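# generate coordinates for the sequence data below:
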Amino acid sequence: MSDQAATANSTAKTGQEQAVAAWIDYLNQARLDRLIRTFRQQDVHLAAAVGSINDALLEINKVVASNRGGTKGMHGFIAEVAEVGIGNARDLIVGQEARYEWVDDNGPIDLLRSGVGIQQKFYAAGGRFGLGAVAEHFARYPDYIANGNRYQIPKDHYETIRGLLRMSEQDASALSRSAEGPSFRDWKRVQEFFANGAVPFESLEPAHLDYREVQQGTYRETLQAEEASVRRTYQTRRDAAHMASRPSIAEAAKATGAAAAVEGSAAFITAVLAKRRAGTKLSDFAADDWAEISEQTGVGFATGGVRGLSVYVLTNFTASPAAVANAVVTAGFGIAEQANRFRCGEISEVEFIENAETVALEASVSAVSSLIGQAIVPVPVVGTVIGNTVGMLMYRTAKESLSTREAAIIAQYLEEQRTLRAQLTAEHQELIDELNAALTTYLDLLERAFSPDIGTALAGSIDLARVLGVSDDEILDSDDKTLDYFLL
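Purely as a prediction, here's the structure:
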C-alpha cells in the first residue's frame, strides 16, 4: 500500500471513529435538551396552575365580601368557583388545557367542562346528600340530562350515595344513624330515589372537594392545600423527567451496537480495498482471503463495541467531551497494540515508547481538531468529521515535512561530525609527535646532565637549564661566574 493510500485510510478511520463519538454525544445532548425543554414547560405549567388557584381565591373573596347567596347559599358559589379553579389547576399542572368555565348566570348550568354543562348541588339539608336538590332541578329542567348535561355533588356525598346504592338490604339493616355514617333510613331514601330511573346514577359525578371544604371558614385552607398538592405534582413530574433523562442501559446498548456496526463495516471495506489494491480481483478472492477479511471485520466489530460503550460511559459519567473520550479510547487501543508487539519481541523498548507517544499525539490531534470543527461548524457529526479530517491532514503534512527536514538536519550533522573527527584526529597525532620529540630531547638532556663524567654533566646541565628557560645571566657556564657565585 502506498504512503498516500495509507494516509487516506488512516484519516478516514479517525474520521469514522470521531463520527461515532459525535453521534453518541448527539444522543446525550438530545436527551439533555429534552430535559431542559421539559423543565421549562413544567415551570410554565406550575405558574398557570398556581395562577388558576389564586384567581379562584380572589373570586371567592369577592363572594364572601358581598355575602352573595346569604348564609345558606354562599357555600354553593364558593364550591362553583373552587371547582373551576382547582379543576383547571389540576389540568394545567400536567400540561393539559384548562377545561372548566364558570357560567355564573343563574341559569340551569353552573359550570362548563369541555362544553358539557354541570349543575352543582352542595346541599346537606334533609339528610339526602343533595339528591333532593337534584330532583328539584330536574323537575324544572326535564331535558337537562337528555341534553348531555350532568349533576355534580360533593365528593364525600357521592361516595356515600354510591356505597348505599351498592349495599344490600341485609347489610343496610345493620346501619345506625350517627356521626360516623349513614343510617338504614338513608339507604332507603337512596334506593327509592334511583328506583324510578328519572335521574340515573350515571348522570351524577363527584366534585373535586368534600362538602366541608367549601365553607366560608375553610375555603382558604382548602385552596392552600390544593396549591401545595399542585407543587408536589410539579416536583414529582420534574423528578420523573430527570430520571427519564438519565443514561440508560438501553441507550448504552444502542450506542454500543451502532458503533460496532459502523466500525465493523469500515473494517470490512478497508480489508476488501486492501486486497483490491494488491491486485486481487473480487472474483479471485480465495477462502484464505475471505477468512482474513472476516477476522479483520470481527476485530472491527469488537473494537467498535468497546469504543461505543466506553465513549458512552465516559461522556455520561465523567463529563468528558465525546472527542476527548474517543481519543482516550483510541490511545488505549494503540498503546495496547504496541505493548503486545513489545511483548512479542517485534519492537524494542525505545521503539515501544516512541510509538506510544506517537499514538497518544495523533489521538490528541484528532480530539482537538474535532472539537474545533464542531465549534466552527455546529452541525451534529458533520462538524466533528470535517474538523478531524482537516486537522489530521494538516498534522500529517506537517509531520512529513518535519520528517524530511529532520532527516536533512541529521545528515548535515553527521557530515559535520565526520569532518570534525578527522580534523581532531590529525591535530591529535601532530601533538603526540611533538610531545614524543620533546620528550626524547628532554630525556637526552637528563641523561647528559646526570652523566658520571663531570665535563659531560656540566655541559648537559647548562643545556637543560637553557631548555627549561633559565636566562644566560643566571647560568654558571664559565669559571668567572662560578667563582663569583660561590665566593662573593
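# please make it C-alpha for all contacts and neighbour counts, starting now.
OK.
# helices and strands around the helix or strand Gln119 falls within, which ones?
In this structure, Gln119 sits in strand 116-120 according to DSSP states H and E. Judged by 3 or more CA pairs under 8 Å, 6 or more residues apart in numbering; DSSP states H and E, the packing partners of strand 116-120 are strand 111-113, strand 150-153.
# redo that, cut-off 10 Å
Where contact means 3 or more CA pairs under 10 Å, 6 or more residues apart in numbering; DSSP states H and E, strand 116-120 is packed against helix 70-92, strand 100-102, strand 111-113, helix 131-140, strand 150-153, strand 204-206.
# buried residues in it?
Of all the residues in strand 116-120, those buried under the rule 16 or more other CA atoms under 10 Å are Gly117, Ile118, Gln119, Gln120.
# next: stretch 443-459.
Those would be Leu445, Leu446, Arg448, Ala449, Ser451, Ala457, Leu458, for stretch 443-459 by 16+ other CA under 10 Å.
# to compare against the first, here's the next sequence to fold:
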Amino acid sequence: MSNQIINQAFNQGIGAYVNCLNNLRIQDLHNAMKIIEDEARRVILNKDNASKILNYTRDNIEDVILKKRGGDYGGHGFIAEFAEAGIVNARRAIEGLNPIVKVLNDNGPADLLIGRNTIQMKFYGNLRDELAQSFHYSSKMKMMFPKDHVQVFEKIMAGAKEVELNGKRLSIKQITDIRQMINDITESKGLTSYKYWMKSSALDYKDAQKNSIHSLIDSEEKNIRKTVRLKQQELNKKRLVAQKHALPNLKEANKLARNAAFLQSGLALM
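Below you'll find the predicted structure:
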C-alpha cells in the first residue's frame, strides 16, 4: 500500500473523528442552552406573576384606605390581612411556587387561610391587649401577630430578662405578665407549647399603617427586581460555562495528537 493512500485514509479517519467530536459538542451545547433558556423564561414569568400579586395587593389596600374600613383605629387590621397575603404569595411566586395565603374577607372568625390552617390576625399597639384576644378563639385557630411582637414574645418565653420593643425596654413586671399570659393561653387551649397556636406575620406592626404600607410594597417590588437580576446573572454564568465546555480543550487536543501519531506509525509499518 502506497504512503499516499495510507496518508489519505489516515487523514479521512482523523477528519471523521474530529467531526464526530464537534457534532457531539454542538449537540451538548444545544441541550445545555435549551435548559438555560427555559429557566430564563421561567424567571421572567415568575417575576410577572409576583408583580401582578403585588399590584393586586396595592389595589386592595388602597380600597381599604379609601373606604375607611375599620374606622380610624381598625383599618390597619384589614391592611395587614391583604399585605400578608400579597407579600407572602409574591415571595413564593418569584420562586415559582403557588400562592398559599388567602384573605377570607367574609366577616367570619378567621381572617386568613394559609394552606389548611385558619388564621386570626391581631395587630395591637399594646402587647398584652393583643395577646388577650387569643382567649376568644379555639385551639384550632392560629393567632398571627406582628413579626416584631412575636420576636419579643419568643425572647420572653426563652427566659430573657432584658427585652426591648421599638427601642424601649420592657419592665420586669411586663415581661412576667406576658410570659404568664402566654402560658395561660396555651393551657386554655389544651396545648403544650405556644408555638402550636402563635404565628408570626411577615410584617412588623408599623408596616401595616396606612402611611407606611406603600413603602413596604415598594420595597418588596425592589427585592423582586434584585432577585431577578441575581437569577439572570447566574444564568449568564451557566451560559458561559456551557459555551466553554463546547470548545475543544488542550487535553482533547493532546489526546487526539497522541492517537494520531500512534495510528500513523502503525500504518507506516504496513
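# show residues contacting the strand holding Gln119 of the first structure.
Residues from elsewhere that reach strand 116-120 of the first structure (CA atoms under 10 Å, 6 or more residues apart in numbering): 76-77, 79-80, 83, 99-103, 107-112, 130, 133-134, 137, 144-145, 147-154, 204-207.
# just the buried members of the residues you listed?
The neighbour-count test (16+ other CA under 10 Å) marks 76-77, 79-80, 83, 99-103, 108-112, 130, 133-134, 137, 144-145, 149-154, 204-207 as buried among the contacts of strand 116-120 of the first structure.
# follow-up on the earlier one: show me which of the buried residues of stretch 443-459 of the first structure is closest to Leu164 of the first structure.
Using CA to CA, Leu446 is the member of those that sits closest to Leu164 of the first structure, with 145.8 Å.
# the closest one and Gly460 of the first structure: what is the separation?
Leu446 of the first structure sits at a distance of 7 Å from Gly460 of the first structure (criterion: CA to CA, to the nearest Å).
# cool, Asn388 of the first structure as well?
In terms of CA to CA, Asn388 of the first structure sits 87 Å off from Gly460 of the first structure.
# the two: which has the busier surroundings?
Taking neighbours as other CA atoms under 10 Å, Asn388 of the first structure and Gly460 compare with Asn388 leading, 31 against 20.
# over which residues of the second structure does stretch 152-167 of the first structure lie when aligned?
Aligned by TM-score structural alignment, stretch 152-167 of the first structure corresponds to residues 144-159 of the second structure.
# doesn't Ala19 make contact with Cys382 of the first structure?
Just to correct that, residue 382 of the first structure is Val rather than Cys. Yes: in this structure Val382 of the first structure lies within contact range of Ala19 using CA atoms under 10 Å: 7.8 Å.
# among these two, which residue is more densely surrounded?
More crowded of Val382 of the first structure and Ala19, by other CA under 10 Å: Ala19, with 26 against 17.
# Leu250 of the second structure: neighbour count?
Leu250 of the second structure: 9 surrounding residues under other CA under 10 Å.
# quick one on the thing from earlier: mean shift between the strand holding Gln119 of the first structure and the second structure?
Here strand 116-120 of the first structure, set against the second structure after superposition, deviates by a mean of 2.1 Å using mean CA distance after the TM-score superposition for the first structure.
# matching residues in the second structure for that strand?
Aligning strand 116-120 of the first structure against the second structure (TM-score structural alignment) gives residues 117-121.
# ranges for the helices of the second structure?
For the second structure, helices defined by DSSP state H occupy the ranges 3-67, 71-93, 127-132, 147-157, 172-188, 213-246, 250-268.
# now do the longest one: distance to the chain's middle.
When distances are taken as CA atoms, centre = their mean, to the nearest Å, helix 3-67 of the second structure is centred 23 Å away from the chain's centroid.
# by contact count, what packs against that helix?
helix 71-93, helix 213-246, helix 250-268.
# what helices or strands is the longest one leaning on?
Using 3+ CA pairs under 10 Å, 6+ apart as the contact criterion, the secondary-structure elements in contact with helix 213-246 of the second structure are helix 3-67, helix 71-93.
# let me have those in a markdown table, extended by distance to Gly167 of the second structure.
Below are those laid out as a markdown table (distance: least, CA to CA, whole Å):
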| stretch | distance to Gly167 of the second structure |
| --- | --- |
| helix 3-67 | 29 |
| helix 71-93 | 22 |
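# picking that back up, overlap in contacts, Val382 and Ala19 of the first structure.
Contact criterion CA under 10 Å, 6+ apart; residues shared by Val382 of the first structure and Ala19: Ser370, Asn388.
# rewinding a little: quick check: which of the helices and strands packed on strand 116-120 of the first structure is nearest to Glu295 of the first structure?
Glu295 of the first structure lies closest to helix 70-92 among those, at 58.7 Å (CA to CA).
# mind checking how far Val101 of the second structure is from Ser171 of the second structure?
Counting by CA to CA, the gap from Val101 of the second structure to Ser171 of the second structure is 36 Å.
# repeat for His214 of the second structure
Noted for His214 of the second structure: a distance of 34 Å to Ser171 of the second structure, by CA to CA.
# compare the two and say which one has the larger neighbour count.
Neighbour count, other CA under 10 Å: between His214 of the second structure and Ser171, His214 has more, with 17 against 13.
# the first structure: which residue goes with that one?
By TM-score structural alignment, His214 of the second structure lines up with Arg220 in the first structure.
# who's in contact with that match?
Neighbouring residues of Arg220 of the first structure by CA under 10 Å, 6+ apart: Leu57, Ile60, Asn61, Glu213, Val214, Glu226.
# out of those residues, who's the most crowded?
Across the contacts of Arg220 of the first structure, neighbour numbers were computed from other CA under 10 Å; Val214 holds the maximum, 27 neighbours.
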